[in-house]
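Novice: here are the coordinates; sequence isn't available:
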């Protein structure tokens, strides 16, 4: 029953947590914020860990662990409900557009207005990010709350499952253990744990690898959207339907292989290292899977030269739209008949429009064709023939690498459990969770987002002032920054593994020598006891024989 309840809690956590990851690009557009700020919001999940997880791990092992786990799950549900509140209390999303529609009128205003730029800066009433920040940060920083709530009690879950089902576990709380005594024992125990060299190496390796993993997973849907020009719904659907099952299957298969092969500690370490190295080598092929950037006039193309893509700074105002009073900060892309995307219908020189919404057609666009009678439709031009050919290969390689890397997940976790003494196990797991989530879960989304922001070609502008979300990226720079940072972190972790293997080998040899010495010592003690027993028996026999001889002499007399 405990496993059933815990599995359901993890299912709920994974469902809500994965959904939050999938909304990154929508949140950027909805609140007009850059990627690094999205990273701050995502990393705020781990703030509660700074306060509670180490103490929960240590004292929880000495108290009633199922009750503590249950409290964490209740707090998780409360935090998740609070996170959902902004959807119900903020206003409707108004899509950015440079065209102002006239209410109760069948006539659309000209996309190319003639007048003052001041007339174009009226606020459309979109709720800014400030209205949502309290609802994002408060529940996500509560101890044991939010979509990752059960993870705060992961050390207690793991140790409880390992100890309880087949062993007659007694709760020290039932034995009236003093809380003050436990608190006094915490610091020396932690000092002993941190003095374990293999544990420290393992901790450093997992922190660096989790930085790579968390940063990569957080922005992978965004990478698919921007690089392969897929919709947000399709990118997240493919991530959920292809990658996540591959990871789950890999972790299960890794545990099964470890059981079948009967791997010891060193075997588990080598297996985890080997699978990670194979996945690393395969990931290098992602650099070759590239797509050309979108052809956007005034951003990646010059209005005067529509042939080759260039990432130099281009002016958005030119002779063909000089008669229009356009805003350079608007992002309302339209696709011209010539296959070129324009930042807005105004900057395309369009003077009239028909239809509404995504079915709007702009006509008399002077920048689209020389004659000035060309049309443009809403949205960016597809231009993704090369991406459509490359995208299936990217997905296939992504599934393979995810499966291979996750094969080493279970053996790697078992290495952590087996290399620590039983009395330090719960604290070791708790401190590991605290360190990884503090040093990887919080900073990784932030600096990954900040580095991704450096590849932006055109920033949006908030209607209340200031820089908003990025509208279009330099896909080549994006690919190099995103993949390069991911693989660089994993390279560093492989280098640290070398002294880790040396220390682990020495520890195992030392334990083997101690075991042999202990066996010999026990064997010598048993031999001495056997000799003493034989001596006592021999003396007893001699005394019995002397007594018998005395009795015979007395009888003869």
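Specialist: Sure, I can see it. In this text, all values refer to a predicted model and were calculated from it rather than measured experimentally.
Novice: drop to CA atoms for contacts and neighbour counts, all remaining ones
Specialist: Fine.
Novice: quick one: what helix or strand has the one residue sitting closest to the centre of the chain in it?
Specialist: Central residue of the chain (Cα atoms, centre = their mean): residue 214, 2.9 Å from the mean position. Element membership for residue 214, per DSSP states H and E: helix 197-228.
Novice: which of the residues in the very next helix or strand once past that helix are buried?
Specialist: Sequence order places helix 232-238 as the next helix or strand after helix 197-228, per DSSP H and E. For helix 232-238, a neighbour-count test (16 or more other Cα atoms under 10 Å) marks 232, 235-236 as buried.
Novice: What lies in contact with helix 232-238?
Specialist: 22, 25-26, 221-222, 224-225 (Cα atoms under 8 Å, 6 or more residues apart in numbering).
Novice: try this one side by side with the last:
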């Protein structure tokens, strides 16, 4: 039981780390000017090293000191979490366009005869160098994280299964998942706390929380998760290689034929092809890949979607995902297990049950296409005709400091609004930009910060509808998982689960975030630029963003439902591996 608790805590820390990293992705994008495609790729890179090594885990199963290997894996993950926070300490302090602090006030309109573009300054070239270093560091850290996370689940579960005694194993594994389920939710909540602190803790700043230029202390949570991983890995070095268990069970387990690694690698492709030629197994795993892709897209970019579409701050969107969406997923998964046990679903009824629930879940997503509003009017961006009024203001092309004119139109910076002056409050914070030549109407002034988003009233209904759809879809998680176990012969069970995870990584968890990122990037209508290179996206076309992001999810779900319908028809004609003969089939 002690091992189960330790393992639950380590898995909890691992999921805490993954979820926290996903909750700060939009902040890292903004700080280092990444596109969504790049951040999506970075967030799924750990699947590469994981997929390569997972094959060997099934071979080395009982031949190594499992608890120690798990402990080493945990320490590797802690190292990778620390590496991820390094870009913050290696790059120069975060700089933003500002009138009060910048050296030559280039954010205001300085009337000159001709519009000159400020060349590529030293600061700008350093910002680009920082972004390139970040790519290298974060990619290496994610690959290392993948290596560290390989032994955790397979070794942990097999160790518990070997030494728990016949009746206790399902209970222990249920406890394990129950403990680790809270990891992701707490990861997002940690994100929402940390992002309220300004990124450079030791400097005073004029941007307030909620300003589009605000960047939270994303690196702080990474150091916290690294500490958790170290603390939960240490106990593993004190567990024995084997524990006393039922003698009868043990003799069977350790009589494994000793296959050499070379023979194993020769056998592997043959078994792999045999599994893939089983149409039932293949359709099932492909259907699961479709649903996993939806989860990957939601986990990585739901924050960003809520921020851009409904004007939620990064803090509030992380809070909503952690407090509403993820608990709904956990309830769905547990509910699926209960239904499976109570209703006694069979190989023939699982596809029907799943199709009914997943169709409902897909239909719930349809209203989301209409819950949103277009991008606010931004001068120069939509409509994208440059205005004459700031033509001789010599505005830098990299300026990004949104202001909201008194005419209700947003401008990319005070310079683009043609403002030549500003007023302060008594406590030296900026109040208004004045005498703005591009702002029409009597009072030609502009407020710092973006114009208010027209859609905040949709935010809660959207998150509730999404959570309900997720809850209904997750009820099928456990039954579909059981169906994989029942569609293969019992001696191939562990191999089949390994292949299922491998295919889900390669076909869903790896490509999906990059695909969703590309869909988000294609809806960008104005990129920030540094030294003439694209930095991160400044403005999206909200309608296209919503239709592409939701459309990709619905497309995946429809594909999955279609595969399950085919599967159901195929299962009608199949005989089931009878469960009564094999008690271990329940696990």
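Specialist: Nice, thanks for sending it over. Remember, it's a predicted structure, so these values are computed and weren't measured experimentally.
Novice: quick one, helices of the stretch 101-250 of structure 2?
Specialist: In the stretch 101-250 of structure 2, the helices defined using DSSP state H, counting those that start in this stretch lie at 122-149, 152-163, 169-180, 182-194, 218-233, 247-253.
Novice: from the ones you listed, which stretch is densest packed?
Specialist: Each of the helices of the stretch 101-250 of structure 2 was scored by mean neighbour count; the highest is helix 182-194, a mean of 24, by mean count of other Cα atoms under 10 Å.
Novice: residues in structure 1 matched by that one, start to end?
Specialist: Under TM-score structural alignment, helix 182-194 of structure 2 has no counterpart anywhere in structure 1.
Novice: ok, residue 493 of structure 2 touching residue 485?
Specialist: Yes. Residue 493 of structure 2 is in contact with residue 485 according to Cα atoms under 8 Å; the separation is 6.1 Å.
Novice: neighbour count winner among the two?
Specialist: residue 485 (20 against 16; other Cα atoms under 10 Å).
Novice: Map that one across to structure 1 for me.
Specialist: Using TM-score structural alignment, the partner of residue 485 of structure 2 in structure 1 is residue 417.
Novice: Surely its match is in contact with residue 427?
Specialist: No. Here residue 417 of structure 1 does not reach residue 427: they are 10.8 Å apart, not a contact under Cα under 8 Å.
Novice: returning to that earlier point: what subset of the contacts of helix 232-238 of structure 1 is buried?
Specialist: With neighbours counted by 16+ other Cα under 10 Å, the contacts of helix 232-238 of structure 1 contain buried members at 22, 25, 221-222, 224-225.
Novice: What's the match for residue 428 of structure 1 in structure 2?
Specialist: Applying TM-score structural alignment, one finds that residue 428 of structure 1 aligns to residue 496 in structure 2.
Novice: mind listing what that match touches?
Specialist: Counting by Cα under 8 Å, 6+ apart, residue 496 of structure 2 makes contact with 275, 484-485, 488.
Novice: From residue 446 of structure 1, how far out is residue 235 of structure 1?
Specialist: 21 Å (Cα to Cα, to the nearest Å).
Novice: same question, residue 505 of structure 1
Specialist: Counting by Cα to Cα, the gap from residue 505 of structure 1 to residue 446 of structure 1 is 37 Å.
Novice: More neighbours: those two, which one.
Specialist: residue 446 (21 against 15).
Novice: where along the stretch 351-500 of structure 2 do the strands fall?
Specialist: 403-405, 410-411, 419-424, 430-436, 446-448 (DSSP state E, counting those that start in this stretch).
Novice: With structure 1 overlaid, how far apart is the longest one on average?
Specialist: For strand 430-436 of structure 2, the mean distance from the matching residues in structure 1 following superposition reads 1.9 Å, by mean Cα distance after the TM-score superposition for structure 1.
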